[in-house]
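Peer 1: this one's structure only:
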């Protein structure tokens, strides 16, 4: 059966943006609106099975309606740049889905959709219109169902003519009369002041149309008659403005909108760019491009027990070999080693994983641990961690293909071996999921296909090494690779294997205390509400806040009141119950995510948690932490800080020592921008936020109050992260206009920062990339784009990447240098964690004085800047006391 889906692109993207928290990929591109749009498309395709598809967009801000009423949509706030930058991506997404899109200057998406529904109606063609705009209900007909988005875009309410009558007591065409009487604040349609939906419906049930209401105004009593007389012209104009124009001169016809489904490779490529990994897995899309190069012939030599000694002699006789350790499982600390493959000058060989750990595998284990035997590998960090848990060292790594590929293009989301084959035009190999299956379908294949797959990986590693070496040399990244990232991989593996001890009993006690506090908060909330209810029910909470306590409604949909964090923060000044609810939610998350979550991650055999640092993910060069994520333990709440109490030294009498860079990104900004005021503040050891407040507000140091400093701090860090007026207004709870003025005032004072921002964008336009002080590159493909939103996003990325990336490089450099100094000094102290700008150690009592001197000395001299790097060092019996 034929069916046409018509989507109001601007409306749906807008609702998706505000329904989802700000999300971004590793390139810093915001993706929440795109993600919401994507999930809606997938749901529509699955449930509606459309044969024809079109997404309509507004072509610009000025339409034919503005000719009659200049203030049409005049009350709307400027679209946040975080949303604007996503519209071109949404359109690119539609191309990857194979879905038609259309816009036409002078007309709105509503008019395009209105015209298409008229054409479809004429042919009795079934249509579903998807929108967040109630105006569209006027299009409903026996053939046209209007699906209004609810709960963001995850659910829709379907309006047929029958449902419209059940809901409003109106026919579809009377929706324009409803808007004519009550107006529409979102489009700045005035209507009749004082007439809301309830009154408008009452009038329409009695008179049927705006024209009849005006003609029979004498029958209406009281002040309402006076209002209607006074604003009769406004009602007529409002009805005209709300009427969708259905005669748009379209350049498309129904037949051209045929939809045959999406191409998995095109959609997979788009999802890889956006880093929608969950959707790639859910839809089982290709996880990397396929190379056109044919697979090469391989004669695999399987290493049975008797063959191992002779093969090891062959390895030892060669100068360097590629070895691939196949580690299956997300967490390398618990993953399985299914096999090893080798590429040598005489061919390829395969060793089953279980054979490595038998007596016959001893020669291979010795070779792996021999620092004089040079090896090419893929992901030395992961392999080293997995082998270390089986007491097998990995040493002598001469080159790591994964780290090199990541450095050469950190904006690429997929550095898997099969993806690298496609990227560099080398003989293709199968993706892992094509060999093993995915999710519930995962299964190790038989010996022959498994050994062939892994040997192809080893052969590809060998082929990639000279290619990547040349690239690193050409791009002047050898120092970054050989002196920073490659040695860091070994440092990280050592830290992870060591792990950090967690006091399980203390954690359980903390959980019990949190539970009591949560229960007390609940009782307080019930007392303030005057009743008990389910605090975790949005509906029940909404009823209490808005029906019983009569708090002002911030956001409401057809399904009920919104009680999300943004709404509650706006309601906090109105009633003390709101603060308690916010606190309750924060503590409940602490309990579930960090107390219960950490307890699950403690390894029984060590009593520790062993996080895993991802070194090749973030485009800025920062590390991320998994299994568990120890970089996100909240420290703003005292209850969150207390979680650090359960992180304790392994040995009795030892100390936890924490060293934290002070405002490192702002110090890097001072160095890079050469701004005299920033440099002066840091060289004189001033509080930089107070200094900023003094200069921006034009006051003496003694006149800077807490609010001034808070605002200055927000704008200082906002500048580093390329914040917009919208973002700053959200952080400080001020208007966008005030936020824009604040940013402008900042730049007028810190002119060196503004000069840097201008110069780095020009440099990016010329080169196509920006670099950190250590030559880490980040490519900006959209820096010269004709599309304003794409170009603006690239410009903000150009401004902040050298700052964030250099700060990441500095702490990584410090880690490598500290590890070397500790090894040379022969200390028993151990480096345990890196948490953003902080390093955590465990130290015996007798080494405490040494480490309190060594760690900050190395950290503060890791990289010479025009301003001093400053490190705060503290120690205690646990991580909490070390802060």
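Peer 2: Sure, I can see it. No experiment lies behind these values; they were computed from the predicted model shown.

Peer 1: Every contact and neighbour count from this point should use C-alpha atoms.
Peer 2: OK.

Peer 1: In which helix or strand does the closest residue to residue 664 other than its chain neighbours reside?
Peer 2: Distances taken as Cα to Cα, 6 or more residues apart in numbering place residue 807 nearest to residue 664, at 6.3 Å, with adjacent residues excluded. Under DSSP states H and E, the secondary-structure element containing residue 807 is helix 788-825.

Peer 1: Mind giving me the packing neighbours of that helix?
Peer 2: Under the contact criterion of 3 or more Cα pairs under 8 Å, 6 or more residues apart in numbering; DSSP states H and E, helix 788-825 touches helix 87-97, helix 486-498, helix 664-673, helix 706-720, helix 751-767, strand 769-771, helix 848-860.

Peer 1: which residues touch the first one?
Peer 2: Right, helix 87-97. 13, 34, 37-38, 100-101, 261-263, 266-267, 270, 787, 789-790 (Cα atoms under 8 Å, 6 or more residues apart in numbering).

Peer 1: and of these, the nearest to residue 763?
Peer 2: Residue 763 has its nearest neighbour among the contacts of helix 87-97 in residue 790, at 17.3 Å by Cα to Cα.

Peer 1: Run through the residues that contact the closest residue to the closest one other than its chain neighbours.
Peer 2: Among residues not flanking residue 790 along the chain, residue 85 sits closest, at 5.5 Å (Cα to Cα, 6+ apart). By Cα under 8 Å, 6+ apart, the contact set of residue 85 is 29, 30, 789, 790, 792, 793.

Peer 1: so which of those residues comes closest to residue 827?
Peer 2: The closest of those, once distances to residue 827 are taken by Cα to Cα, is residue 29, at 43.8 Å.

Peer 1: Tell me if I'm right that the closest one and residue 795 touch.
Peer 2: No. With contact defined as Cα atoms under 8 Å, residue 29 does not reach residue 795; the gap is 11.6 Å.

Peer 1: Highest mean neighbour count out of the helices and strands packed on helix 788-825?
Peer 2: helix 664-673 (a mean of 23; mean count of other Cα atoms under 10 Å).

Peer 1: Give me the angle between the next helix or strand after that helix and helix 664-673.
Peer 2: Per DSSP H and E, the first helix or strand lying C-terminal to helix 664-673 is helix 676-683. Taking axes from the mean of the first three to the mean of the last three Cα atoms, to 10 degrees, one finds helix 676-683 and helix 664-673 inclined to each other by 130 degrees.

Peer 1: Mind listing what's buried along helix 676-683?
Peer 2: When burial is assessed from 16 or more other Cα atoms under 10 Å, helix 676-683 yields the following buried residues: 677, 678, 679, 681, 682.

Peer 1: Below is structure B, check it against A:
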């Protein structure tokens, strides 16, 4: 039996967007609508097992219905740009799944769905339509079911003929008449004023159709009702016409074109990785292992004793570590390639060779590598120091184009056509089948990697030079990779007992909150059960039900927050949820990643990941500890110095991105405010609201702060309205006033887009590039995201470059002044050190001095520095 699934793309995307909080990936791309759409799509595929699928989209704002009624869909608020930008990604998602998508000029998605549903029905197929729009209920028949989304997109209500009869007492065709009588504010269909759903249903049960109702006005009781129907006769008939789905949309497809089955899971997984949908990746088998190719022979020597002649200056080197988390990982072999030859050195031979150990740590012996940080850490765990790294192929590739999905050696070699290197997966396999091949095959693979590095070094340096990025590469990213490697190897000590105690304290707090909740509820129940909680809040306590679902009441955070003033129990429940997440995700999560032999956390810093140049950290992500909540901040109490009597010192750049904005835009008001060390948010409130400093209220400052941090990232009226809980109109007016107050900021925003459109890329102060091909795209969504990116990348990227420069200079100063203090972590705009007490006074002066002098801007950089017994106390 053929089963066709038809999805109303616009409707589901809208519902997903407003059901989920704004999410974005590492690159800053909004993804909440895509994520919601994806989860629903996966659920449909799993549960329905369709043979055919199609997703329909609206082609434009104007349809044939506008000829009938010019104001059709008039008054609708403009689609938030945060949503419109995601439609291109949803289309990309569908392409990855090989799901047909379609849109037709002059018609709506409903019309396309209706046409295909009826065609499939004639051929005896089973059809199921997914939408959030009741209009589609008119398509229901013996073979067509319509599934309407409820509670955002997490709950589905499926309508067949019986369900429509039970809910409305009508036939599917009468849904059109109901809409004609009652109208539809969302589509601006007028209907008959004063007639709502109940009245419309009552009239249709008695008379059958709008036409019969209008012909039988004399039989209808109630003078006002008769008058309304008489006065709006033509409007009612027009409304029915507008509400009727057109079932003969011309299209070039036939039903067989909609077949669904095979798709490339690798494409899906690659897209999920790009979108940071890590929780969804595990659902997919990434396909068969990459096949091995026949490569031309390459000559090399397998070394049994490291001789001086092998250790030439310079040499390309590969230190092979396969584990994603390369701390304490096994080194599977080392390869060297230089002017003298190609060599494979078994790990035990290298690690026991004094010649190799001395050569590795000699800064005058130049090494060319792939992923210097990984090599530094892998050798560091074995007690070997690596110095003299002059070239890193990974960082060179990343700097030349950070948007590339892969910077693996095999992919770089393919792009450049130099050498032959198999993909790692072809050599090692994947998943449970992952294994190390025989020594001959392993040696061949590693030597080819080292050979590629040796051949590509000059090519990449020449490209960096042409891009004016050689200085950025050599003076910033290369030394930084070594600094980060040392930081990872050093790690940060954690007081395990204190972390466990925090977990126990949180458990006690949770139990106390549970008791309060039960007292207010008058009974015990499962607080984590939405169904039981809903029954307590809305049935037992009688609180107003804001949202209902098929399975009961909605108890989502946004619903509870709206009820916070209505009953004491709500705040207890919200706090209970926060503490529960804190305990399970962070306390228990951190305890799992403490290295037993060091009592430290050795996070990994991602240097070649984000397109802005920002560093991130994984295993664990120390940038995500929720410090807005006091209980979250307290987790930092467990981060302590590794030496007795030492202190933790924290140094944080103050409003660095706004200072960079003031510099790049050259805005006199902002520059003057920073030079005079004014509170920038108060200053902005003064300028935007035209008040004196003493007249600035906390509400004004909060609004100014939101727009200060949002404006340069292309914040829309929708985004600001969500942040400040005000209307989109108010938010739009605020943004307009801001740009009038700071005309040079507006000028920067416009010029950054036009310059990027002309060049094809934007640059930071230190010439880091981000390419933006979508600036010239005909697709509005892609183009608008690229424009937002053109504005924010120079700001974010320059701030990232500044703190990187400060890290390198700090490492140099610590070494040149023979200080014992160690740089441990970088978290956002903050650097964390551990410091001996006798060096504390010096470091409290040295650290801000170095950080503030990292670069020279038109405004001073400002660093807040403090110290304490723990990371928490240092803030």
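Peer 2: Perfect, I can see it now. Predicted, not measured: the structure shown is a model, and the values here were computed from it.

Peer 1: returning to that earlier point: tabulate the helices and strands packed on helix 788-825 of structure 1 in a markdown table, adding columns for distance to residue 528 of structure 1.
Peer 2: Converted to a markdown table, those look like this (distance: least, Cα to Cα, whole Å):
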| stretch | distance to residue 528 of structure 1 |
| --- | --- |
| helix 87-97 | 44 |
| helix 486-498 | 47 |
| helix 664-673 | 44 |
| helix 706-720 | 30 |
| helix 751-767 | 49 |
| strand 769-771 | 55 |
| helix 848-860 | 50 |
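
Peer 1: residue contacts, the residue of structure 2 positioned farthest from its centre?
Peer 2: Here the centre of structure 2 is the reference, and by Cα atoms, centre = their mean the most remote residue is residue 218, at 61.0 Å. By Cα under 8 Å, 6+ apart, residue 218 of structure 2 lies in contact with residue 226.

Peer 1: ok, it to residue 209 of structure 2 distance?
Peer 2: 16 Å (Cα to Cα, to the nearest Å).

Peer 1: again with residue 140 of structure 2
Peer 2: Distance from residue 140 of structure 2 to residue 209 of structure 2, by Cα to Cα: 17 Å.

Peer 1: Neighbour count for those two, which is higher?
Peer 2: residue 140 (25 against 21; other Cα atoms under 10 Å).

Peer 1: Give me the aligned partner of the more buried one over in structure 1.
Peer 2: Aligning on TM-score structural alignment places residue 140 of structure 2 opposite residue 140 in structure 1.

Peer 1: Next, give me the two most distant ones among the contacts of residue 85 of structure 1.
Peer 2: Checking the contacts of residue 85 of structure 1 with Cα to Cα, the most distant pair is 30 and 792, at 12.4 Å.

Peer 1: Of those two, which one has the most company?
Peer 2: Of the pair residue 30 of structure 1 and residue 792, residue 30 is the one with more neighbours under other Cα under 10 Å, namely 23 against 18.

Peer 1: give me every residue that touches the nearest residue to that one once chain neighbours are set aside.
Peer 2: Nearest non-adjacent residue to residue 30 of structure 1, counting by Cα to Cα, 6+ apart: residue 24, 4.1 Å away. Going by Cα under 8 Å, 6+ apart, residue 24 of structure 1 touches 30, 31, 32.

Peer 1: ok, those residues vs residue 850 of structure 1, which is closest?
Peer 2: For the contacts of residue 24 of structure 1, the nearest to residue 850 of structure 1 is residue 30 (45.1 Å; Cα to Cα).

Peer 1: re the thing from before, more neighbours, residue 29 and residue 795 of structure 1?
Peer 2: Ranked by neighbour count (other Cα under 10 Å), residue 29 of structure 1 and residue 795 place residue 795 first, with 23 against 19.

Peer 1: Give the helix, strand or coil label for the corresponding residue of structure 1 for residue 101 of structure 2.
Peer 2: Alignment note: residue 101 of structure 2 maps to residue 101 in structure 1; criterion TM-score structural alignment. For residue 101 of structure 1, the assignment made with DSSP: H, G, I helix; E, B strand; the rest coil gives strand.

Peer 1: Just list the residues touching residue 101 of structure 1, thanks.
Peer 2: With Cα under 8 Å, 6+ apart, residue 101 of structure 1 has these contacts: 54, 55, 56, 57, 91, 94.

Peer 1: thinking again about what came up before, now, which of the contacts of residue 85 of structure 1 sits nearest residue 43 of structure 1?
Peer 2: residue 30 (21.9 Å).

Peer 1: isn't that closest one right next to residue 22, touching?
Peer 2: Yes. Between residue 30 of structure 1 and residue 22 there is a contact at 6.7 Å, judged by Cα under 8 Å.

Peer 1: Quickly find the element holding residue 158 of structure 2.
Peer 2: Judged by DSSP H and E, residue 158 of structure 2 forms part of strand 155-159.

Peer 1: Test my guess that residue 859 of structure 2 contacts residue 662.
Peer 2: Yes. Counting by Cα under 8 Å, residue 859 of structure 2 does reach residue 662; the two are 7.4 Å apart.

Peer 1: which residues are in contact with both of those two?
Peer 2: Going by Cα under 8 Å, 6+ apart, residues that sit against residue 859 of structure 2 and also against residue 662 are residue 671.

Peer 1: in a helix, that's where residue 636 of structure 1 is, yeah?
Peer 2: No. Counting by three-state DSSP, residue 636 of structure 1 is not part of a helix but coil.

Peer 1: And it, what's its match in structure 2?
Peer 2: Using TM-score structural alignment, residue 636 of structure 1 lines up with residue 628 in structure 2.

Peer 1: Tell me how many other residues crowd the closest residue to residue 143 of structure 2 other than its chain neighbours.
Peer 2: Spatial nearest neighbour of residue 143 of structure 2, chain neighbours left out: residue 126 (5.2 Å); criterion: Cα to Cα, 6+ apart. Residue 126 of structure 2: 18 surrounding residues under other Cα under 10 Å.

Peer 1: That concludes my questions; thank you for your assistance.
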